[in-house]
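Enquirer: Got a predicted structure plus its sequence, pasted below:
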Amino acid sequence: MTITPGPLLQSVNNPEDLKKIPMEKLHEFCEELRQFIIDVVSVHGGHFAASLGVVELTAALHYVYNTPYDQLVWDVGHQAYGHKIITGRKDSFETNRKYGGLSGFPKRAESEYDTFGVGHSSTSISAALGMAMAAKYKGEKDRKVVAVIGDGSMTAGMAFEAMNHAGVANTDMLVILNDNGIGIDPNVGALKEYLTDITISPTYNKIKDDVWNALGKLPVGKRFTRAMAHKLTEGIKGMVSSSANLFEALKLRYFGPIDGHNISKLVDTLNDLKDIPGPKLLHIITTKGKGYALAEKDQTKWHAPGLFDKVTGEIYKKKFDTPQPPKYQDVFGKTIIELAKKNDKIFGVTPAMPSGSSLKYMMEEMPDRAFDVGICEQHAATLSAGMATQGLRVYCNIYSTFMQRAYDQVVHDIAIQKLPVVLCLDRAGLVGDDGPTHHGCYDIAYFRCIPNMIISSPMNEAELRNMMYTAQLESTNLPFVIRYPRGEGMMAEWQTPMEALEIGKGRKLKGGQDIAILSFGHPGNFAAAAIRSVKQEGIDPAHYDIRFVKPLDEALLHEALSTYPKIITVEDGTVVGGLGSAILEFMADHGYKNDIRILGIPDRIVEHGSPKELYRECGYDAEGIATAVREMAGVKVTVF
């Protein structure tokens, strides 16, 4: 399907083309850009509502600033579709998030306009400050640096650390606070209420605007009057509302709030702010999903809806004749409620991912026992530790990739103190279209080296339920990691009776000859499929489900290694430091000399694509495992 942009958008292949459009036609250009995003995403998929909300801001930034010399940093980056389209990627935009196509996030290797690679929240101010400091050091006085950060990302400690430094670094940078009241789910916490107060009680900002506008009419040079305006507003700050004091106290000159969908106002304001030196913050108010009514009404649902009919709003879902397995995260969300009803010590915590993790179900049914703490992974981990000191059993649900941000807290606040926090790592392994910033590649390796940790991974929904049940038992007195992948499991009838597992105990799924496959977690299903495939060729591997990579089932490993001379390990984590490494260490400690092949995520950055495409690329899908079995069995493998 060919998607044709509007006539103004057709004429824009870079920001210089955009600057040729008269100011009075910028609104029309924005409507064409917004419609193009709707057209492409409805057919090809991707993040949706976030980019619609910053169409005017994106156009204004590239209209006013000399990008890429002036450096623009997007926080998280799922709102940067308009930026990609304006900066030379319009014709390839339909490949966005597809295997071999454009990244769904800004990426330095993709374009000179993507000044900083992003994907996780709250990095933009730090990165932009670093760029501004470098520009100052190099004497590039005319270079401007702008960070665009949402109010959701502003809740993270890193954003405040950066602002704390920016206020005294004496660099020329602008922070644009894109305030739409929502991240993926609605924002929470005191900062949300503070920003709401600024928006609905703009006394201080109105006086600023009045002084600004009045001085602007005086017959004096514009630069001089703007500087005078700022000095006067500084002088009256103590006499009016203190609503801007948070940012001003950090020595960031605060401007706003202004309408983020008024393109003329944005262009005028950005041009004015270019003339004011030092660190500044512009507060704009936008609507996530702007221009598509359904997305404006249900912003969480339309954050990344998949393919849909842009006219009716119908989101296309696969239709099946038989019941299908649920998503692992939904199994978690339903199971924790079952457990909590029987154990009043169970609580749930998530950092800004109640929908993604499915903790939302517990938050709805047990609002006093399940909490969204905002984009604050470090706080989530230590909060859970504090609750655990009081005898509570907290299931702290954090995506594997975001768990990396709380590593110190897990080591220092949880593991050293032997606190039985249950760390549920959603999106473990290769997550697909979001790409390398979101893959959960490293958690096996980075947790396996920490003392006092239990690390588990279920092969299916029943095993996930059993691990969750085991983690809350009084006899389980250590930090307990449960990692599971994004997406569907294996069991349509998943609500099985829960039973305790022996910690550190794996299971033998089948015997065999010569070769044994040792799998960890969901890829065990790929191994099972591979075994069925090669069995037709007269090859019969054994299969062991490791279940716990720490502590290892030593009896099971002795059995497998002493029985089968050839070993294949399979995991959906990095091959450096993961299950395969653990088996090699065990072999070295006990003098085993088996021939071993380690399958998993290779020691390189894996780009985006569908999970199936990425499993195949990394060689641990069913066919990749089957190929490894054939090679170890001495069967000649034909490569097409």
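Expert: Nice, thanks for sending it over.

Enquirer: from here on, contacts and neighbour counts on C-alpha atoms
Expert: Will do.

Enquirer: Just the residues contacting the top helix by length along the chain, thanks.
Expert: Identified as the longest helix of the chain according to DSSP state H is helix 26-44. Residues outside helix 26-44 that contact it (Cα atoms under 8 Å, 6 or more residues apart in numbering) are 3-6, 8-9, 47-48, 51-52, 55-56, 59, 81-82, 93-96, 263-264, 291, 306-310.

Enquirer: now the residues you listed: which count as buried?
Expert: 5, 8-9, 47-48, 51-52, 55-56, 59, 81-82, 93-96, 263-264, 291, 306-308, 310 (16 or more other Cα atoms under 10 Å).

Enquirer: Just the helices from the stretch 301-450 of the chain, written as ranges.
Expert: For the stretch 301-450 of the chain, the helices defined by DSSP state H, counting those that start in this stretch cover 328-342, 354-357, 360-365, 377-388, 400-403, 407-409, 443-448.

Enquirer: Ok, the stretch 51-200 of the chain next?
Expert: 55-64, 81-84, 124-137, 157-169, 190-200.

Enquirer: ok, and here's another one to check against it:
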Amino acid sequence: MAGSKYPLLEKIDSPADLRRLPPAELPAVCDEIRRFLIEKLAVHPGHFASSMGAVEITVALHYVFNTPDDRIVWDVGHQAYGHKLLTGRRDAFDTLRCLDGLSGFPNPQESEYDTFTAGHASNSISAALGMSVASSLTGADRNVVAVIGDASIAGGLAWEALNNAANANANLLIILNDNDMSIDRPTGSLNSYLAHLTTSKAYNTLRYKAYRTLKRLRLISDRRRGAVLRFTNSLKSLWVHEQNLFEGLNIRYFGPFDGHDINRIVRVLSDIKDMKGPRLLHLRTVKGKGFPAAEQNPAAWHAPGLFDPSTGEKIKESGAAPKPPKFQDVFGKTLTELAEADQKIVGITAAMLSGTSLSVLQKRFPERTFDVGISEGHAVTFAAGMAKDGLRPFVAIYSSFLQRAYDNIINDVAILGLPVVFCIDRAGIVGEDGVTHHGAFDLSYLRPIPGLTIAAPRNEHELRNLMAAAARATSPWVIRYPRGRGSLTDWHNDPQPVAVGRAERLLQGSRATILAIGPIIGEALKAARETGDVGVVDMRFLKPLDEAMLDEVLASGAPVVTLEDNSVIGGLGSAVAEYMARKGASNRLRAIGMPAGSFIAHGTVAELRNREKMDAAAIVGILNDLITTRK
């Protein structure tokens, strides 16, 4: 960094450097971190508001605890940019979320300070609890801290861990970063509870001060200090009418405190870090702190894209020509149209109203739109209950998040044959969010389930047509589509239900045929035209397959290439190979998809397709090899 724009950060290459600073300089460190994040994220887009709100928590944790020996586990990872900045990655921020650059989430392969892979919500307490137990059993003397925020505490996994933590009597500290936000405004009664904790602040302050005084005196034993604390706990029956929810689970509770008072946080952490057993420190923060536009509209600034750091104005995509819409927006608008025609249609999502564009339906039919919070399994079974009693639920969930609800899909929807429509957003390679967010497996894990109809549109018209067909179905459907824009500017067709299991031939060709599914068909068409005399078929449905079309393609004896934006194992390629084996077909077959032997990192979609040999150039090479070898 040039000059003295960040004089304190220039001295911090690790948390050890931070710990050498006097406490009086910590507010200035926090200020520099925020200015640095504003400067970098304005031109290298990422998760902005959450990290801005967690700056003081981050600084305090690395100041008080001996990281990396002490463990900090970040939930989701939206909050962790300040953590990356303090742990030796300052100069890598110009590569944030770029190919081979800094990951947008904690990644143990990137730094020893990143103790656990993050990207999905509510897993931090479970992982930290496991580390705490491991520390105890192996004789390691370390502290373990879980930092959970952005409404991840509402996830069922978090409460499973909380339930287990007290039983395990683990030496675990949980930091609840309560910013009153998820990506959108959080829903559910737990959020209301956190806003109005029944244990009074006065009582918690008294108990904390009692412990702090005894700790500083160091004149009595730990056992007697514990006795005094139990006495202060007994005062609760006189002070308040209801028990604190966390204390009801035998987790010692401290707070709520101002999560932006760095010196207060440092003092509290210093006082409670050596306490034994599970503890929870409740810190109230402002998502987007330090950037007025983000403070005023934290949902819009969760991941804002490019923006002007001085004005807060978002920078729109350049170019005067109209651009195709995002698939998620076509979904939201189409579902709203279908709901206007059928009052039984409802929409469900798991804390992703804006991310899936179910917010469009919410504006028109708020009473028929349900955001159930970070609870994908519940969302699926909730939809099953609705379908069982006559409604037509459309469940909009990201591909990588739907993995968490696999058992619910099988047991609560498929076995009963209920007409639930799963609209799977972010299917395939998603780009810069990387390994935890790619929708690599949905075709593979859903195809074996009996009774599911599985389809993928190649463009916006097809998405609308498939949704219209699904709205009339009497059994469960899956419609998957990617992140980002489609290919049509004139997309608002009159939806026409398509015939189930019917493919469409897009190009004729005698030398080879590409069987593709989803918008990646665009790469197939480019490759076929460049190679020449190569056919392209939009399979449209993975299940049921269009066997008549397959028979027609295989009858020529020409090589077959399958192309899908999914794992190469278990999806379209596997389905075609299985069919060919049953039929005894001798055509040469090459399956193209996401690799089976490794996970895909982050970068643009184009860069990652090129690297994984899923783009038109790679397909041309494969076609030429197959055609030449056949001769």
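Expert: Noted; the coordinates are in hand. Just so it is clear, the model here is predicted, and its values are computed rather than measured.

Enquirer: TM-score of the superposition?
Expert: Remark: TM-score between the superposed chains equals 0.97 [TM-score structural alignment, normalised by the length of the second structure]; 629 aligned residues with a Cα RMSD of 1.9 Å.

Enquirer: thinking again about what came up before, mind putting the helices of the stretch 51-200 of the first structure into CSV with distance to Gln409 of the first structure?
Expert: Shown next, in CSV, are the helices of the stretch 51-200 of the first structure (distance: least, Cα to Cα, whole Å):
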stretch, distance to Gln409 of the first structure
helix 55-64, 37
helix 81-84, 34
helix 124-137, 21
helix 157-169, 14
helix 190-200, 23
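
Enquirer: Out of the ones you listed, which is the most enclosed?
Expert: helix 81-84 (a mean of 26; mean count of other Cα atoms under 10 Å).

Enquirer: chain center to it, what's the gap?
Expert: Here helix 81-84 of the first structure shows a centroid-to-chain-centroid distance of 18 Å under the convention Cα atoms, centre = their mean, to the nearest Å.

Enquirer: thought Gly509 of the second structure was touching Gly535?
Expert: Yes. With contact defined as Cα atoms under 8 Å, Gly509 of the second structure and Gly535 form a contacting pair (3.9 Å).

Enquirer: The two: which has the busier surroundings?
Expert: A count of neighbours by other Cα atoms under 10 Å puts Gly535 above the other of Gly509 of the second structure and Gly535, at 22 against 15.

Enquirer: And that one, what's its match in the first structure?
Expert: Using TM-score structural alignment as the criterion, Gly535 of the second structure maps onto Ala542 of the first structure.

Enquirer: can you check Ile619 of the second structure too?
Expert: In the first structure, Ile619 of the second structure lands on Ile625 (TM-score structural alignment).

Enquirer: what's the mean deviation for the helix or strand containing that match versus the second structure?
Expert: Using DSSP states H and E, Ile625 of the first structure sits within helix 622-633. Aligned to the second structure and superposed, helix 622-633 of the first structure gives a mean residue distance of 2.2 Å (mean Cα distance after the TM-score superposition for the first structure).

Enquirer: with the second structure superposed, average distance for the host helix or strand of Met467 of the first structure?
Expert: Counting by DSSP H and E, the element that carries Met467 of the first structure is helix 461-471. In the superposition with the second structure, the average deviation recorded for helix 461-471 of the first structure is 0.3 Å (mean Cα distance after the TM-score superposition for the first structure).

Enquirer: quick one, that helix and helix 328-342 angle?
Expert: Interaxial angle, helix 461-471 of the first structure versus helix 328-342 (axes from the mean of the first three to the mean of the last three Cα atoms, to 10 degrees): 40 degrees.

Enquirer: Tell me how many other residues crowd Thr381 of the second structure.
Expert: Neighbours of Thr381 of the second structure using other Cα under 10 Å come to 19.

Enquirer: I'd say it and Asn408 touch.
Expert: Yes. Contact criterion Cα under 8 Å: Thr381 of the second structure and Asn408 qualify, at 6.1 Å.

Enquirer: For Asp261 of the second structure, which non-adjacent residue is closest in space?
Expert: Leaving aside its sequence neighbours, Asp261 of the second structure sits nearest to Glu56 (Cα to Cα, 6 or more residues apart in numbering; 7.1 Å).

Enquirer: Counterpart of Ile198 of the first structure over in the second structure?
Expert: Looks like Ile198 of the first structure aligns to Leu197 there (TM-score structural alignment).

Enquirer: so who does its match touch?
Expert: Neighbour list for Leu197 of the second structure: Asn244 [criterion: Cα under 8 Å, 6+ apart].

Enquirer: Contacts only, for the residue nearest to Asp261 of the second structure.
Expert: Glu56 of the second structure touches 30, 259-262, 265, counting by Cα under 8 Å, 6+ apart.

Enquirer: Now the buried members of the residues you listed.
Expert: For these, buried by 16+ other Cα under 10 Å: 30, 259-260, 262, 265.

Enquirer: could I get those residues as JSON lines with distance to Ile415 of the second structure and secondary structure?
Expert: Output for those, formatted as JSON lines (distance: Cα to Cα, whole Å; DSSP: H, G, I helix; E, B strand; the rest coil):
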{"residue": "Cys30", "distance to Ile415 of the second structure": "53", "secondary structure": "helix"}
{"residue": "Gly259", "distance to Ile415 of the second structure": "47", "secondary structure": "coil"}
{"residue": "His260", "distance to Ile415 of the second structure": "50", "secondary structure": "coil"}
{"residue": "Ile262", "distance to Ile415 of the second structure": "53", "secondary structure": "helix"}
{"residue": "Ile265", "distance to Ile415 of the second structure": "51", "secondary structure": "helix"}
